[in-house]
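A.B. asks: Sequence and computational prediction follow.
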Amino acid sequence: MYVNCHVECLCDNKELMTCVRSRFTEDMKSVPIAHRETQSWSDKFALGAVRFLRSVMDLATGSRHPVERVVGGSKQVVEWRMNGSKWLVRFIFLESVTGVPRMAGEILRHLRSLRRMRMDNGWIETLIGESFNERMYLLTFLKLYSPGIFMRTMILGAQGVFFNGFFLCYLVSPKTCHRFVGYLEEEAVIAYTRALQDLDAGKLPLWSRLKAPEIAVQYCNMPEGHRTMKNLLLYVRADEAKHREVNHTLRNLDQHIDPSPFLSKFNDESKIHPSKGLENLKGVGWRCEDAL
């Protein structure tokens, strides 16, 4: 059983629930890569759309994924070297895109709440928190890299097409849209994980001495001794993993009557429930019966 709770008036956007930055934990170092298998035509459409968007993003940012090639009769993995600038370009493009869907969904749910004169059961607050979180990380990476006119034009065009397309899709099938965002966040977790692997492997030597921008220190509440570029990526990846869980879970719920389980209080403390932090993290999302 669950008890839906009202969200208190927030005087500071730092308190929005979808960011797990309250303290640096060991859980951030072990965020897993996860993929939810498709179970319906809706899921397949969402996954296909994400893969298409990823190919566009790869082309726009000049980044590539490792590929397998047959060399001398045996398969070998060919890795493409990504430098710090390319990673930052990818992050900026990624954050500028992932911040769009939640706002489109929030607008539509807000208008529906006004029309029906009913509470939205925490969905609006959840989506606002996620969009704010993505925007703050975009502003953080912009402190480290300033994109040129071409990149800004690409972002402008992508945002214009993406917002309107997602807005229309959310009118038709909000479940498909939340699954799309879940798959999109899966890609984000993969991107930040690979960047961390490059950093640990010594492929990004400048980042080993780079400090996190002050905006990230304040927003993430980063403690002394953890204000490095590596730890910034750990914070961002942890939030992306949480967004992945949230949207896969929201896709599984009844879009009209179920509350957001991430803003609910549960009576039965003996069972594992969704939370605001990394504890009980489910990369593929919660089933409806488990989430509520």
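C.D. replies: All right, it came through fine.
A.B. asks: For the rest of this, base every contact and every neighbour count on C-alpha atoms.
C.D. replies: Fine.
A.B. asks: burial measure for T25, as a count.
C.D. replies: For T25, the count of nearby residues is 13 (other Cα atoms under 10 Å).
A.B. asks: What ranges does this structure have for its strands?
C.D. replies: Applying DSSP state E to the chain gives strands spanning 2-4, 67-71, 74-78, 264-266.
A.B. asks: ranking the ones you listed by burial, who's on top?
C.D. replies: Among these, ranked by average contacts under mean count of other Cα atoms under 10 Å, first place goes to strand 264-266 (a mean of 19).
A.B. asks: and the comparison structure, right after this:
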Amino acid sequence: MSHHTAAKLSRSIISRLGTRGFSVNISETTQTFARLRPAFAIRNLSTSVSPNGSPKDEKNNSISSDKSQNDKIIPSYWGVAPAKLTKEDGSAWKWNCFRPWETYTADVSIHVTKHHKPENFRDKFAYWTVQALKYPTHLFFQRRHMCHAMLLETVAAVPGMVGGMLLHCKSLRRFEHSGGWIKALLEEAENERMHLMTFIDLAKPAWYERALVFAVQGVFFNAYFLAYLASPKLAHRIVGYLEEEAVISYSEFLKDLDNGSFENVPAPAIAIDYWRLPPDSTLRDVVVVIRADETHHRDLNHYASDIQCQGHELKDAPAPIGYH
């Protein structure tokens, strides 16, 4: 069969079959895609938004949200909407980093000059380790209290997180309760982080100070992690002495505020809401409550070390949860 004859025969067959064999029924395709569309949406889409821009849940119902409270609500396929929180006066709660039930009034009557006298080699090692670490920072920051406080808080928030994490893993391994110490240590870490969030509102660290935070935090996190694995009682004692130095640093801060060497600016809004301070509070009021927090952290860590030094585990003594 010649090439011309074969081509003519092919065109004849195609014309006879028409759309029955070589075209797609559009209506059937549309119905098939409609059936498959939910599966494609679940696999390939992270959000599903209604035509008017409001988020929808999996039943294709719009989720009601208060746009005036938060203009940056992210529409979600999963239907997760932020709760509408208000203050006692009915005004909107603007903080996402903490919630109204996490606020508290600081106990400023605590003894701020208490000191744990080193009694054995472990205590002396912890004490002199802290003393060796404090001099470089004092030499670097001098009387720049705000920058010193920011570095201090980025480091002080590490031990509670490391200790809580390791106790959490220990609880899982041993199938036992922690006596509340996981929560207590994580509360300490979160409280220290809120100190940092407060100071960030008042001062902006320079690039070299940020670099210093990266370096110090990286070294300290790993060193403290290994120390806690080796000896939790030593790790808690070190933190107890670190908190003693933090109390001294904030006391020096208060002296400079009182003698006019440092400007006593109005307290940031985040501090007023977190510590339930009066609306007209100043930086001095903020430093007083932060110093009280550090004093409580001092006592908690010395207490944790004492429990273990007496031959007990932390779970044997109830943790002082909420002890800021």
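C.D. replies: In hand now; what should we look at? Because the structure is predicted, anything quoted here is derived from the model rather than measured.
A.B. asks: tm score of chain vs chain?
C.D. replies: With the length set by TM-score structural alignment, normalised by the length of structure 1, the two chains reach a TM-score of 0.71; 223 aligned residues with a Cα RMSD of 2.0 Å.
A.B. asks: contacting residues around the counterpart of H110 of structure 1 in structure 2?
C.D. replies: When structure 2 is aligned by TM-score structural alignment, H110 of structure 1 is paired with H168. When contacts are counted by Cα atoms under 8 Å, 6 or more residues apart in numbering, H168 of structure 2 touches 178, 182.
A.B. asks: re the thing from before, would you mind putting the strands of structure 1 into CSV with distance to K175 of structure 1 alongside?
C.D. replies: Below are the strands of structure 1 laid out as CSV (distance: least, Cα to Cα, whole Å):
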stretch, distance to K175 of structure 1
strand 2-4, 21
strand 67-71, 32
strand 74-78, 36
strand 264-266, 20
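A.B. asks: Identify the residue nearest the alignment partner in structure 1 of K124 of structure 2 in space, chain neighbours excluded?
C.D. replies: By TM-score structural alignment, K124 of structure 2 lines up with K44 in structure 1. Using Cα to Cα, 6 or more residues apart in numbering and skipping residues adjacent in sequence, the residue nearest K44 of structure 1 is T38, 5.7 Å away.
A.B. asks: Where does the strand or helix carrying I13 of structure 2 end up in structure 1?
C.D. replies: For I13 of structure 2, the host element (DSSP states H and E) is helix 3-17. Alignment note (TM-score structural alignment): helix 3-17 of structure 2 is unmatched in structure 1.
A.B. asks: ok, now stretch 245-254 of structure 2?
C.D. replies: Under TM-score structural alignment, stretch 245-254 of structure 2 corresponds to residues 187-196 of structure 1.
A.B. asks: residues near the alignment partner in structure 1 of T198 of structure 2, how many?
C.D. replies: Under the alignment (TM-score structural alignment), T198 of structure 2 pairs with T140 in structure 1. Per other Cα under 10 Å, the neighbour tally for T140 of structure 1 reads 20.
A.B. asks: check contacts around T140 of structure 1.
C.D. replies: Counting by Cα under 8 Å, 6+ apart, T140 of structure 1 has contacts 213, 215-216.
A.B. asks: Any idea how far stretch 200-217 of structure 1 is from the middle of the chain?
C.D. replies: Put simply, stretch 200-217 of structure 1 sits 21 Å off its chain's centre (Cα atoms, centre = their mean, to the nearest Å).
A.B. asks: what residue is smack in the middle of structure 1?
C.D. replies: Among the residues of structure 1, the one closest to the centroid is E240, at 3.4 Å (Cα atoms, centre = their mean).
A.B. asks: Can you list which of the contacts of T140 of structure 1 are found in helices?
C.D. replies: Among the contacts of T140 of structure 1, the residues falling in helices (DSSP state H) are 215-216.
A.B. asks: Now neighbour count too, for the contacts of T140 of structure 1, in a markdown table please.
C.D. replies: Formatted as a markdown table, these follow (neighbours: other Cα atoms under 10 Å):
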| residue | neighbour count |
| --- | --- |
| P213 | 18 |
| I215 | 15 |
| A216 | 20 |
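A.B. asks: any idea which of the contacts of T140 of structure 1 is the one closest to V50 of structure 1?
C.D. replies: A216 (27.7 Å; Cα to Cα).
A.B. asks: count of neighbours near the corresponding residue of structure 1 for A157 of structure 2?
C.D. replies: For A157 of structure 2, the aligned residue in structure 1 is G99 (criterion: TM-score structural alignment). Neighbour count of G99 of structure 1, defined by other Cα under 10 Å: 23.
A.B. asks: Could I get the full set of helices for structure 1?
C.D. replies: Using DSSP H, the helices of structure 1 run over residues 41-61, 84-116, 123-142, 149-172, 174-200, 214-220, 229-252, 288-291.
A.B. asks: out of the ones you listed, deepest packed?
C.D. replies: helix 229-252 (a mean of 25).
A.B. asks: Packing partners of that one?
C.D. replies: helix 174-200, helix 288-291 (3 or more Cα pairs under 8 Å, 6 or more residues apart in numbering; DSSP states H and E).
A.B. asks: chain center to that helix, what's the gap?
C.D. replies: Worked out by Cα atoms, centre = their mean, helix 229-252 of structure 1 lies 5 Å from the chain centre.
A.B. asks: That helix vs structure 2, average offset?
C.D. replies: In the superposition against structure 2, helix 229-252 of structure 1 averages 0.6 Å from its aligned positions (mean Cα distance after the TM-score superposition for structure 1).
A.B. asks: which residue numbers in structure 2 go with that helix?
C.D. replies: Helix 229-252 of structure 1 covers residues 283-306 of structure 2 once aligned (TM-score structural alignment).
A.B. asks: Which residues are in contact with S15 of structure 2?
C.D. replies: So S15 of structure 2 contacts nothing (Cα under 8 Å, 6+ apart).
A.B. asks: What separation do you get for the residue lying closest to K230 of structure 1 once chain neighbours are set aside and W207 of structure 1?
C.D. replies: Leaving out its chain neighbours, the residue that sits closest to K230 of structure 1 by Cα to Cα, 6+ apart is L196, at 6.8 Å. Distance of L196 of structure 1 to W207 of structure 1, computed by Cα to Cα, to the nearest Å: 10 Å.
A.B. asks: for R244 of structure 1, same thing?
C.D. replies: Computed as Cα to Cα, the R244 of structure 1 to W207 of structure 1 distance reads 26 Å.
A.B. asks: ditto for D27 of structure 1
C.D. replies: Taken as Cα to Cα, the span from D27 of structure 1 to W207 of structure 1 is 22 Å.
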